[in-house]
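Colleague: Okay, predicted coordinates and the sequence, questions at the end:
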Amino acid sequence: MSLTLDTYRLLGRSGLRVSPLALGAATFGTEWGWGAEQAEARKLFDLYVERGGNFIDTASTYTHGSSERLLGEFTRDNRESLVLATKYSTLRRPGDPNSGGTHRKSLFASVESSLRQLNTDYIDLLYLHMWDATTPVEEILRGMDDLVRQGKVLYVAISNAPAWQVSRMQAVADLRGWSPLVALQIEYSLIERAGERDLIPMAREMGLGVAPWSPLAGGVLTGKYSRDDLLAAKGVASGDGTRKSVTIAKGALTERNLAIVEVVKEVATELGRTAAQVGLAWTLQNPNVTAPTIGARTPAQLEDNLGALEVDFTASQLARLDEVSAIELGFPHDMLASDVARTLIHGGLKVETRR
């Protein structure tokens, strides 16, 4: 594979060039109980940009706004050369129902807040962060399109939403002549492959670039957790202010997942790489993935993550990783892929399909 951060990729159905690994800025600031202080965050930013990286991901509420504020300071001298992605819809003020959600009031207020915090006149890529199942899609899309027409946002995207809603939104945008969605953020890793059922195929068909979050499954794929952690998980409070507690609260420590990690470690040893590099490289080799988002807290972690760009798997190694992490695609996918269904559709004919 042997990529570099300045081996840029087009994002979905746009002409926007982005690095193959995005720098996640949710670790910029310590307000959540973990993360990087300002000086350390600056080192992460500088290291990423010096290597040719240009794709930086944040959100209006990451570390209570510190993430955007720090990026606003760090990007003073090179704003034009960077692709800044932020998100809206998570609650910005506790107790204020309209400070969160996907509706127009939340959208415009959140964007204005992000522009101030990022110290910029425009946002390169704006994601709807969390689907709230309450706002008409026409309201969302028209609001996004208005912001694009005003020049405050250049491209729009979506994260954490059902595949059928995303495809519906894309169809509505196309029919109305509104700004199309160009990217989809989903959780995707060797441990979380549910996106392969509908979200990733949908993104391919509808022209959205896939930018996975948590490609290392909250650190589980780095190999730092063991079965001792699994046994002790019940005694760890989900709100004790550590990254480990968040991982446990999400249910990421299971026998299945630790079995996946064992194979990741085996492949890493064979390649002379770290487990984290193998986990990240697995997402990178998927042709449907544009740019996984990495969330390092120290320069050493970031250096290690960037090493994933240089990992080359053998066919056998990829097969082992795929096999240990495989999921059932469920109905109708498994049925349609069966020999019975193929016979009913094609009979004995051989039909070659190409993408």
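Modeller: Happy to help now that I have it.
Colleague: When you work out contacts or count neighbours from here on, use the C-alpha atoms and nothing else.
Modeller: Noted.
Colleague: wouldn't Ser159 be in contact with Gln185 here?
Modeller: Yes: applying C-alpha atoms under 8 Å, one finds Ser159 in contact with Gln185, separated by 4.4 Å.
Colleague: Just to be sure, Glu40 is in a strand?
Modeller: No: using DSSP: H, G, I helix; E, B strand; the rest coil, the assignment for Glu40 is helix, not a strand.
Colleague: burial measure for the nearest residue to it once chain neighbours are set aside, as a count.
Modeller: Leaving aside its chain neighbours, Glu40 sits nearest to Thr298 (6.8 Å; criterion: C-alpha to C-alpha, 6 or more residues apart in numbering). By other C-alpha atoms under 10 Å, 17 other residues sit near Thr298.
Colleague: need the contact list for Thr298.
Modeller: 36, 40-41, 44 (C-alpha atoms under 8 Å, 6 or more residues apart in numbering).
Colleague: Next one: it from Ala232, what distance?
Modeller: 26 Å (C-alpha to C-alpha, to the nearest Å).
Colleague: next one: Gly15
Modeller: 48 Å.
Colleague: and the comparison structure, right after this:
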Amino acid sequence: MKYTLIGTLKVSQICLGCMGFGDASQGMHSWTLPYEDSKKIIFHALESGINFFDTAMAYQSGTSEEYLGRAIKEYGHREDVIIATKYTPKSDDSIDSRTYLTECLNNSLRRLQTDYIDLYIMHMWDYRTPIEETLEILNDFIKEGKIKEIGISNCFAYQLATANTIAKERGLQGFVSVQGHYNLIFREEEREMKRYCDEEGISMTPYSALASGRLAKHPGETSQRLEQDTFARGKYEASKDQDLEIIQRVEELASKHHVSMSEVSLSWLMSKVASPVVGATKLKHVDTAVLATELELSEDEKQYLEEPYQPHPLVGVMATNAK
């Protein structure tokens, strides 16, 4: 396994996404794994050299955090594991921001059975709380030893730039990472976000690295998640015809290198970012992600994969934020 730095954190080049773990009866996904199956995958990832795990308070009503925390507790060696979790900004003004954020953090610490979180991430831009106030609160959490670094997800480049400029001016910790929607068939992060991050030394840890399985499967192939994940369909269904040529080129290069389509797709993405978030609901998904760190595509091959891309409208959370 190869490792890189996110702020002061030494993380594996693959981050195991834990959205697939949790009580399937709670939350928006029906395809998530029960605890024992989740634990097997988490243990397998640890034994494969993956030390970076990403979850969120919103995943399956917090049960994803519970499963991850319980598994790491059983495994031991908390100090060797990098845990990232995300808090959801408040939806109304009935509670002050400091009280709300403190409750979110303490609840995540309890569910994760840990005294600290390595990377604490704002799940999406908070339009209700001035960013100055948020940064002050998060900085206090760092001083208290409850978190080590802070990151952000689902934001625009100008928002990240504004936040980190304010942090620098006030002597506060800025965001060291951004978790956005980025993969071979959705490359809108390249317009501004990637360039800004490259120039400022901010790590990109994108989600949906395999486009919810679309970049891992041959055209026409299906899975339980592809059939049941209505949220993902909302992100990719409208552009499936224009994305098909890219997927076919992934398939072609996978055949050429005698590797899986996942390895080609992830190898391309790892050449662009610090550590993509890769979900796993089977042990072989972990193995494939690890193998992808060993595959190096030529510049011509990367250009071949990129060539058919056409601009996409924003989808999911970012489409809502753009309105």
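Modeller: Perfect, thanks for sending it. Predicted model only: the values in this text are computed from it and were never measured.
Colleague: Quick TM-score on the pair, please.
Modeller: Overlay of the two chains. TM-score (TM-score structural alignment, normalised by the length of the second structure): 0.88; 303 aligned residues with a C-alpha RMSD of 2.3 Å.
Colleague: For the residue nearest to Glu40 of the first structure, give its distance to Glu37 of the first structure.
Modeller: 10 Å.
Colleague: how about Glu323 of the first structure, what's its match in the second structure?
Modeller: Under the alignment by TM-score structural alignment, Glu323 of the first structure pairs with Glu307 in the second structure.
Colleague: wait, I meant Asp124 of the first structure
Modeller: Looks like Asp124 of the first structure aligns to Asp118 there (TM-score structural alignment).
Colleague: ditto for Ala300 of the first structure
Modeller: Aligned partner of Ala300 of the first structure by TM-score structural alignment: Lys284.
Colleague: Could you do Glu192 of the first structure as well?
Modeller: In the second structure, Glu192 of the first structure lands on Phe186 (TM-score structural alignment).
Colleague: surely that match meets His312?
Modeller: Yes: in this structure, Phe186 of the second structure is within contact of His312 by C-alpha under 8 Å, at 6.9 Å.
Colleague: for the first structure, what spans make up the strands?
Modeller: 9-10, 17-18, 22-24, 55-57, 83-88, 123-128, 153-159, 181-185, 209-210, 293-294 (DSSP state E).
Colleague: so what's the residue opposite Leu71 of the first structure in the second structure once aligned up against?
Modeller: Residue pairing (TM-score structural alignment): Leu71 of the first structure is matched to Leu68 of the second structure. By C-alpha under 8 Å, 6+ apart, the residues touching Leu68 of the second structure are 18, 21, 38-39, 42, 112.
Colleague: change it to 10 Å
Modeller: 18, 21-22, 35, 38-39, 42, 53-55, 74, 83, 111-113 (C-alpha atoms under 10 Å, 6 or more residues apart in numbering).
Colleague: Out of the residues you listed, the closest to Arg128 of the second structure would be?
Modeller: Thr55 (23.3 Å; C-alpha to C-alpha).
Colleague: per the alignment, Tyr8 of the first structure corresponds to what in the second structure?
Modeller: For Tyr8 of the first structure, the residue aligned by TM-score structural alignment is Tyr3.
Colleague: and the spatially closest residue to that match that is not a sequence neighbour, how many neighbours?
Modeller: Nearest non-adjacent residue to Tyr3 of the second structure, counting by C-alpha to C-alpha, 6+ apart: Ser12, 4.3 Å away. Using other C-alpha under 10 Å, Ser12 of the second structure has 25 neighbouring residues.
Colleague: picking up where we left off before, right, and the strands of the first structure - which one's nearest Val220 of the first structure?
Modeller: The minimum distance between Val220 of the first structure and those falls on strand 293-294, with 13.6 Å, by C-alpha to C-alpha.
Colleague: before we move on, back to that, overlap of the contact sets of Ser159 and Gln185 of the first structure?
Modeller: In contact with both Ser159 of the first structure and Gln185: 127-129, 210-213, using C-alpha under 10 Å, 6+ apart.
Colleague: which helix in the second structure runs the most residues?
Modeller: The longest helix of the second structure (DSSP state H) is helix 240-257.
Colleague: quick check: it aligns to which part of the first structure?
Modeller: The aligned range for helix 240-257 of the second structure is 254-271, by TM-score structural alignment.
Colleague: and if you look at stretch 44-53 of the second structure?
Modeller: Under TM-score structural alignment, the match for stretch 44-53 of the second structure is residues 47-56.
Colleague: And that stretch, what's buried?
Modeller: By 16 or more other C-alpha atoms under 10 Å, the buried positions in stretch 47-56 of the first structure come out as 48-49, 53-56.
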